[in-house]
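> Just to be clear, the model below is a prediction. Sequence and coordinates:
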Amino acid sequence: MSTQSWSSPFATWHARALQTPHPNPHSFTPTRDNLRFALLLNAQAEHEGISLALFSQSKDNGEGSETVAVDALGRVLVVPEKDTAGILGLAQQALKLPQTGAFRNTWVIRRPTTSQPIDRLFILPASGSSAAPHEVSVQGFSKETRELVEPVDDIKELPSVLWELAGLVLEARDGAVYGERRDEIVLGKVREVFAGLF
C-alpha cells in the first residue's frame, strides 16, 4: 500500500478564507441555485451536521462573482478564487470515479476501530440545472492511510483525487467542537436550502 503523504497546493484554504469574513453574515442569503458544493457529517455525536457549503454570489461591486463558504461553525467567509477553482476542480474530477455500489456511494477506509464518521460530499451541477446532486462519501477519512476495506473494482486505495478533496473540505471543521456555540441563524438558512435536496 502507498505511504504517500497527504498534500495539496490548496491546503490551508480555510485559514485564508478566515481572513476575509463576510461583513454582515446575517444578511447573507444562500439559495439552491447558488449552491456549488456541500459537505455533511454523519457521526454518532452529530447526524447530518453541516461541515461546509460553498455558494456563488455576485460581488458587491457588480463585477463578476465570488464564492462564499459557510463552515461548520456557521461562519460566512469569502474564499479566494484560486482555492475555489482548486476545490471545485477536484470535485468535478471526483464525478468521474466509479460508483462503489455501497450505500451513499461510500468509500470505506480501513481503520483499527469501527463506527467511523462518514463525510458525505455533494457536488452540485452547474447553476440553473435541475439535475440531482452527485453524492460520494468517505468513511473513516485519514491523511495517514488510503487503504480501503474492500476494493472498488480493482481500486484498493482511496483515489488520490478524492483523498485530496476530502482533506481540503474537512478544513471547514477546523476548530469546531461538538456542542460548541455556532451561528444557528446562518446554519438554519443553509439547512433550509438543503431541505429536500439531500
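On my side now, so go ahead. Residues are numbered from 1 along each chain as shown.
> For the rest of this, base every contact and every neighbour count on C-alpha atoms.
Noted.
> ok, now which ones touch the spatially most central residue of the chain?
What sits nearest the mean C-alpha location of the chain, by CA atoms, centre = their mean, is residue 39, with 3.5 Å. Residues counted as contacts of residue 39 (CA atoms under 8 Å, 6 or more residues apart in numbering) are 50-53, 119-122, 169.
> Pull out the buried residues from stretch 34-43.
If you call a residue buried by 16 or more other CA atoms under 10 Å, then stretch 34-43 has these buried ones: 34-42.
> need the strands for the chain, in chain order.
Shown for the chain, the strands assigned by DSSP state E span residues 35-42, 49-58, 65-71, 76-79, 106-108, 118-123, 134-139, 147-152, 155-157.
> now for the ones you listed, which one comes closest to residue 175?
strand 65-71 (10.4 Å; CA to CA).
> what comes into contact with the closest one?
50-59, 75-81, 84, 172-173, 186-187.
> Quick check: residue 122 touching residue 41?
No - judged on CA atoms under 8 Å, residue 122 makes no contact with residue 41 at a distance of 11.5 Å.
> dropping in the other structure now:
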Amino acid sequence: MTSTVWTSPLSGFLDRADPYRRAGSEFRPSRSSLKLAVLRNAPVEQEGFTLAVFSSDGDDDKRHYAVDHFGRIRVLQDQDVSGLQDLYSGVQGLPSTGGFRNTWVLKQPITSRPIERILLPKATLPADPAERYDQEFLETGVQGFDYNVRELDPRRPVEGYDQLPAPLWELTGAVLEGRAGEADKDDAVLDYVRGLLGNVF
C-alpha cells in the first residue's frame, strides 16, 4: 500500500477563521447561500454532519461562514475561501466513479470504513428542498480517507486513476478539520443547518 502525507495551504483553515460574534440564534443563512456540505456515513454514524459552508449568515453576504460538527460558527478568511472554491471546481470536474454515491474507495486493510460525503450544489438552491437531493447536489464520496494513504482500491478502478485525485484528496483532508477537537454541540444551530440541507440524510 503506497503511503504519502497530506499537505495543503488549507490546513488549519478553521483555526485561522474568526469567531462568529453574534448569537447562534442569529445565524440564519438561506439555502441559496449554501456552497458546501460534508456528511459522514458510517455504521455507528449513519447521518453524521461534518461541515457546511455558506456565503452569508443571512445578513452579511461579504464573508463566508463555516459550521462545524459541533455547531460552532466561524468566519472564514478570504484566502481560504478562494482555496476552497478552487477545490470545488476541481472536484466538480472529476469523472463519475459509477459506484454507490459516486464514491472513491481507498485501499485499506479494513473494510466498512466511513464514507465522507461531499455535496456541492449544482446551481443556486431554491428555498424549498427538492424531493430527491441528487437533483440539487453533485455528490462525491471518499471511503476510508486517511491523511497518509492516497492509493485507491484496485478492485474499484476509476477511469485509469490509481490514486485519489488531488482536488478531492486536498478538499477531504481540509473539511475533516470540522470534526477536530471537543465541544458541546449547539443543537439549535445544527438543526437549522440540517433543515437547509433537505433530504440528504
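The structure has been received and is ready for your questions. Because the structure is predicted, anything quoted here is derived from the model rather than measured.
> Quick check: the two most widely separated of the contacts of residue 39 of structure 1?
So, the contacts of residue 39 of structure 1 by CA to CA: farthest apart are 53 and 119, at 13.0 Å.
> Residue in structure 1 paired with residue 90 of structure 2?
Matched to structure 1 by TM-score structural alignment, residue 90 of structure 2 sits across from residue 93.
> what about that match, distance to residue 102 of structure 1?
Using CA to CA, to the nearest Å, residue 93 of structure 1 is found at 20 Å from residue 102 of structure 1.
> go on, residue 191 of structure 1?
Taking CA to CA, one finds residue 191 of structure 1 at 26 Å from residue 102 of structure 1.
> more neighbours, the two?
The neighbour comparison of residue 191 of structure 1 against residue 102 (other CA atoms under 10 Å) goes to residue 191, with 16 against 11.
> And that one, how far from residue 122 of structure 1?
14 Å.
> Likewise for residue 69 of structure 1?
14 Å.
> picking that back up, tally up the residues packed near the match of residue 90 of structure 2, please.
For residue 93 of structure 1, using other CA under 10 Å, the count is 12.
> State the number of residues packed around the closest residue to it other than its chain neighbours.
What sits nearest to residue 93 of structure 1 in space, not counting adjacent residues and going by CA to CA, 6 or more residues apart in numbering, is residue 161, at 7.0 Å. As a burial measure, residue 161 of structure 1 scores 16 neighbours (other CA under 10 Å).
> ok, now the one 4 residues further on?
Other residues near residue 165 of structure 1 number 22, with proximity taken as other CA under 10 Å.
> Check residue 196 of structure 2 too.
20.
> what residue of structure 1 matches up with residue 5 of structure 2?
By TM-score structural alignment, residue 5 of structure 2 lines up with residue 5.
> hmm, I was thinking of residue 158 of structure 2
Matched by TM-score structural alignment, residue 158 of structure 2 corresponds to residue 152 in structure 1.
> For residue 174 of structure 2, which residues are in contact?
Applying CA under 8 Å, 6+ apart, the residues near residue 174 of structure 2 are 8, 10-13.
> want to throw the residues you listed into a markdown table with neighbour count?
Conversion of these to a markdown table gives the following (neighbours: other CA atoms under 10 Å):
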| residue | neighbour count |
| --- | --- |
| 8 | 13 |
| 10 | 19 |
| 11 | 17 |
| 12 | 13 |
| 13 | 20 |
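> Out of the residues you listed, flag the one nearest to residue 162 of structure 2.
Among the contacts of residue 174 of structure 2, residue 8 lies closest to residue 162 of structure 2 (CA to CA), at 20.4 Å.
> Would you check that the closest one makes contact with residue 170?
Yes - with contact defined as CA under 8 Å, residue 8 of structure 2 reaches residue 170; the gap is 6.3 Å.
> Grab the nearest non-local neighbour of residue 193 of structure 1.
Among residues not flanking residue 193 of structure 1 along the chain, residue 32 sits closest, at 5.6 Å (CA to CA, 6+ apart).
> isn't the one you found right up against residue 195?
No - taking contacts as CA under 8 Å, residue 32 of structure 1 lies outside contact range of residue 195: 9.8 Å.
> Mind checking which of these two has more residues around it?
Neighbour tally, residue 32 of structure 1 and residue 195, criterion other CA under 10 Å: the higher count belongs to residue 32, 16 against 9.
> Going by neighbour count, list what's buried in whichever helix in structure 2 runs longest.
If you go by DSSP state H, structure 2 has its longest helix at helix 78-92. Buried residues in helix 78-92 of structure 2, counted by 16+ other CA under 10 Å: 80-81, 84, 87-88, 91-92.
> Could you check how many residues crowd around residue 71 of structure 2?
25.
> which position in structure 2 aligns with residue 144 of structure 1?
Residue 144 of structure 1 maps onto residue 148 in structure 2, by TM-score structural alignment.
> Skipping adjacent residues, who's closest to residue 139 of structure 1 in space?
Using CA to CA, 6+ apart, the nearest residue to residue 139 of structure 1 is residue 118, at 4.2 Å.
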